[in-house]
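Visitor: no FASTA, just this:
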């Protein structure tokens, strides 16, 4: 077999492959055996039909077609290895010549990873928010904890801001009650703004047994994005009572004896959360600065496939779970389909560029992935998918997605390597040191995943195998 590589552009090549007929003979023999098992000819036992009879009855062309289809993947793979290329996706194959007992010639066009040069990035400087926990931050955290321990009791008065009400809802569109637009016995906190726009205003001032009607845009269901006439009936009104902020509350809500100790613990937890947010912000900004330094040609077919994959995941997984279609989603987002497509393309382009650049850095730095690192990443992916680790791991293995997860971890480590070599300062001008290597690698992997859109395919594969 002989092969040649022709570069069509920085991201696409054409392989031309010539195969002497004798190298096709194993596949030709296999084709005769396969046809032998599938057909019957009077006077011959199944599987014992001579080749010349098969040629006479079914045509030599049918045998050759079967043989070529069987052999092409092997010869293509050998040509890829011989040409030392890294193909992306499936090739477009064209058989240009097939001479019986002489020669098979075919071409294969395929996208490839572009060769990219990553320049010195040590001069990158980014600024992130300083880690500052104010007394107001602590007050808010303690208040949220306090609300979790609130009690409520039914009152004989009109509903007011902060009350808990039990309500029935009925939504109509064009005068028709929606099948999925009726809900009874729903608990709702007045003033929370967590359901339909206009609901807070409608229930405020209503006593038990009273009703009100208002117009609102539906946020989910079969008519998401449509204006609906909603009738709300209040079943009961309950006043919420918050516990006193004292040492007794601290003992009730935590393992601490005093309110001061509880506040100190809350301050420490908030500082850790903000440090994590700061690390994520640093990695995202460093990644953006890195991408600005590198020119990355984008394979157009790969880009088209990535855009379609992201659109499919949004429509058939994220929106489907909300009972919403794409038109309703666009209405809520106040975007045209063209704006949505442009945004999706931009995200896909950044994802592909991120993957190529970080893969190149990982290769240059010879970064590997240990079993422990892969396991930790898999556990995180399982948690985000809402599946158990064993169930998720089984589905990923069966779906052939293990190497994809390995790639995600390597890219996270590559980004962490870049962050370590650049200058990161906070908004006060102080240097930021991301000292915990394990946490840094975890947040870097998350930042890289967010940019590339990684993880969705693994989670979709896992759910499909559920």
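Guide: Noted; the coordinates are in hand. Small disclaimer: the values here were computed from a predicted structure and weren't measured.
Visitor: Every contact and neighbour count from this point should use C-alpha atoms.
Guide: Fine.
Visitor: For the stretch 351-466 of the chain, which segments are assigned as helices?
Guide: 371-385, 389-398, 402-421, 437-452, 456-464 (DSSP state H, counting those that start in this stretch).
Visitor: alright, now check it against this:
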């Protein structure tokens, strides 16, 4: 077997492989002899079909089978001999495939990029320092009360925070438009779930009132045929409901797993959960700054096969998130919605893998168990969660990957200039949310630019 390797790009290789004709012809001949033993053709007894007839009847298909098997086997042998690290499956095409001639085929493949890590030294990283105040705890308890509130019909005008049951129909230029009507819709005023300006105009309305609400659709509205258009809605108000918050008593407290029903214990549990959430927000904010710096310093080429794998995974996540069902064909979702973000994820993954390799980072079973115990603390029966994870190799691998990523980020953070910034609980969460939204926006802008 002769192999030549051509570098067609930093991450693409073109292998030209030749196999002696004698090897192919001998393999085809042996396969035809085996076929002749079991061949059933009209006019001949089984096993008595002349080889010339077998050759004419089965020769082309047998040769195709043999050539396919040989190309796959020799490709694997070639990448092993040449110490190539393929990323995804190759494209294999025969260029010479004739009896009596050496078989020649070309395998075009992507390989993992060679990464020479550039330092992120000097990068300015902002690390929030968060203190949970009693006022934050009080606000969180108020939020929990609202989440478990009841609605009670009232005989008064609707105010901000009330729920109204309405029928509505929308018009543009006095013509009704699709999707602009509903009956018995329950809308919480101030929830900002409708077009800007709609909810405010229903404040002061009472049950039985009919109103005309005039609004303008935002320029970036998702339905392009409505974007920027002025519209009017005829609205009928059926009832107004006020929110009735539950008392912070034993019944309410027990809903959150505090079996004693004690207010002080409940507040401590709420504060502990808020501290955990704030810590997670801080870690994510610091981590993202580090990873953004790592990407900026190391603009490596990314194999398209790995990007497509990530796109496929993101499609499945999206289908699950939006409840599209297990039978939904995710290929219906366009790749363009996910490609830029997928490319970024793959790039980060390759760079972190190199950080882990260069620093010889690892995670022991003790490390994994400690991390699982940390996560399990949020559940009612922590030991059951620990036993489940530690008894499942796939889950342990996932936890190990998360630990290695944390260690890699910590190692990179040593190169950065870390600046502590005092933030309130709400500020820390808002900053994390803003950062996430900015990443999505940057991804969308980059995708538009590439288009």
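Guide: Nice, I can see it. These figures come from a predicted structure and were not determined experimentally.
Visitor: if we can go back for a sec, mind putting the helices of the stretch 351-466 of the first structure into JSON lines with distance to residue 328 of the first structure and mean neighbour count?
Guide: Listed next are the helices of the stretch 351-466 of the first structure as JSON lines, based on distance: least, C-alpha to C-alpha, whole Å; neighbours: other C-alpha atoms under 10 Å:
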{"stretch": "helix 371-385", "distance to residue 328 of the first structure": "24", "mean neighbour count": "16"}
{"stretch": "helix 389-398", "distance to residue 328 of the first structure": "31", "mean neighbour count": "18"}
{"stretch": "helix 402-421", "distance to residue 328 of the first structure": "33", "mean neighbour count": "22"}
{"stretch": "helix 437-452", "distance to residue 328 of the first structure": "25", "mean neighbour count": "21"}
{"stretch": "helix 456-464", "distance to residue 328 of the first structure": "22", "mean neighbour count": "18"}
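Visitor: closest to residue 133 of the first structure out of the ones you listed?
Guide: Proximity to residue 133 of the first structure (C-alpha to C-alpha) singles out helix 437-452 among the helices of the stretch 351-466 of the first structure, at 20.6 Å.
Visitor: What helices and strands are in contact with the closest one?
Guide: Applying 3 or more C-alpha pairs under 8 Å, 6 or more residues apart in numbering; DSSP states H and E, one finds that helix 437-452 of the first structure contacts helix 259-293, helix 337-364, helix 402-421.
Visitor: what about those, which gets the closest to residue 184 of the first structure?
Guide: Per C-alpha to C-alpha, nearest to residue 184 of the first structure of these: helix 337-364, 35.7 Å.
Visitor: Figure out which of the helices and strands packed on helix 437-452 of the first structure is closest to residue 211 of the first structure.
Guide: Evaluated with C-alpha to C-alpha, these place helix 337-364 nearest to residue 211 of the first structure, the distance being 38.7 Å.
Visitor: helices and strands around that closest one, which ones?
Guide: helix 259-293, helix 300-313, helix 402-421, helix 437-452.
Visitor: can you rerun that using 10 Å?
Guide: helix 259-293, helix 300-313, helix 326-333, helix 402-421, helix 437-452 (3 or more C-alpha pairs under 10 Å, 6 or more residues apart in numbering; DSSP states H and E).
Visitor: Buried residues, the first one. List them.
Guide: By that I understand helix 259-293 of the first structure. Residues 259, 262-263, 266-267, 270-271, 274-287, 290-291 are the ones in helix 259-293 of the first structure that count as buried (16 or more other C-alpha atoms under 10 Å).
Visitor: again, but for the shortest one
Guide: Within helix 326-333 of the first structure, the residues that qualify as buried are 326, 328-329, 332, counting by 16+ other C-alpha under 10 Å.
Visitor: What of stretch 250-258 of the first structure?
Guide: For stretch 250-258 of the first structure, burial by neighbour count (16+ other C-alpha under 10 Å) applies to 250, 256.
Visitor: Of the helices and strands packed on helix 337-364 of the first structure, which is nearest residue 114 of the first structure?
Guide: Residue 114 of the first structure sits nearest to helix 300-313 of all those, at 11.9 Å, using C-alpha to C-alpha.
Visitor: Who are the packing partners of the closest one?
Guide: Here helix 300-313 of the first structure touches strand 87-99, strand 103-112, helix 319-321, helix 337-364, helix 456-464, going by 3+ C-alpha pairs under 10 Å, 6+ apart.
Visitor: Quick check: which of the helices of the stretch 351-466 of the first structure is nearest to residue 316 of the first structure?
Guide: Of these, nearest to residue 316 of the first structure by C-alpha to C-alpha is helix 456-464, at 10.2 Å.
Visitor: That closest one maps to which residues in the second structure?
Guide: Under TM-score structural alignment, there is no match for helix 456-464 of the first structure anywhere in the second structure.
Visitor: Show me the one of the helices of the stretch 351-466 of the first structure that comes nearest residue 122 of the first structure.
Guide: Closest among the helices of the stretch 351-466 of the first structure, using C-alpha to C-alpha: helix 402-421, at 5.4 Å.
Visitor: Could you list every helix and strand in contact with that closest one?
Guide: Contacts defined by 3+ C-alpha pairs under 10 Å, 6+ apart place helix 402-421 of the first structure against helix 259-293, helix 337-364, helix 371-385, helix 389-398, helix 437-452, helix 456-464.
Visitor: redo that, cut-off 8 Å
Guide: helix 259-293, helix 337-364, helix 371-385, helix 437-452.
Visitor: Let's have the helices of the stretch 351-466 of the first structure in CSV, adding distance to residue 80 of the first structure.
Guide: Formatted as CSV, the helices of the stretch 351-466 of the first structure follow (distance: least, C-alpha to C-alpha, whole Å):
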stretch, distance to residue 80 of the first structure
helix 371-385, 29
helix 389-398, 26
helix 402-421, 20
helix 437-452, 26
helix 456-464, 26
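Visitor: what's the closest of those helices to residue 50 of the first structure?
Guide: So among the helices of the stretch 351-466 of the first structure, helix 389-398 is nearest, using C-alpha to C-alpha, at 41.0 Å.
Visitor: Any idea how far the closest one is from the middle of the chain?
Guide: 17 Å (C-alpha atoms, centre = their mean, to the nearest Å).
Visitor: all strands of the stretch 101-250 of the first structure, in order?
Guide: 103-112, 125-128, 151-154, 164-173, 176-189, 211-217, 227-241 (DSSP state E, counting those that start in this stretch).
Visitor: of all these, which lies closest to residue 457 of the first structure?
Guide: strand 103-112 (20.5 Å).
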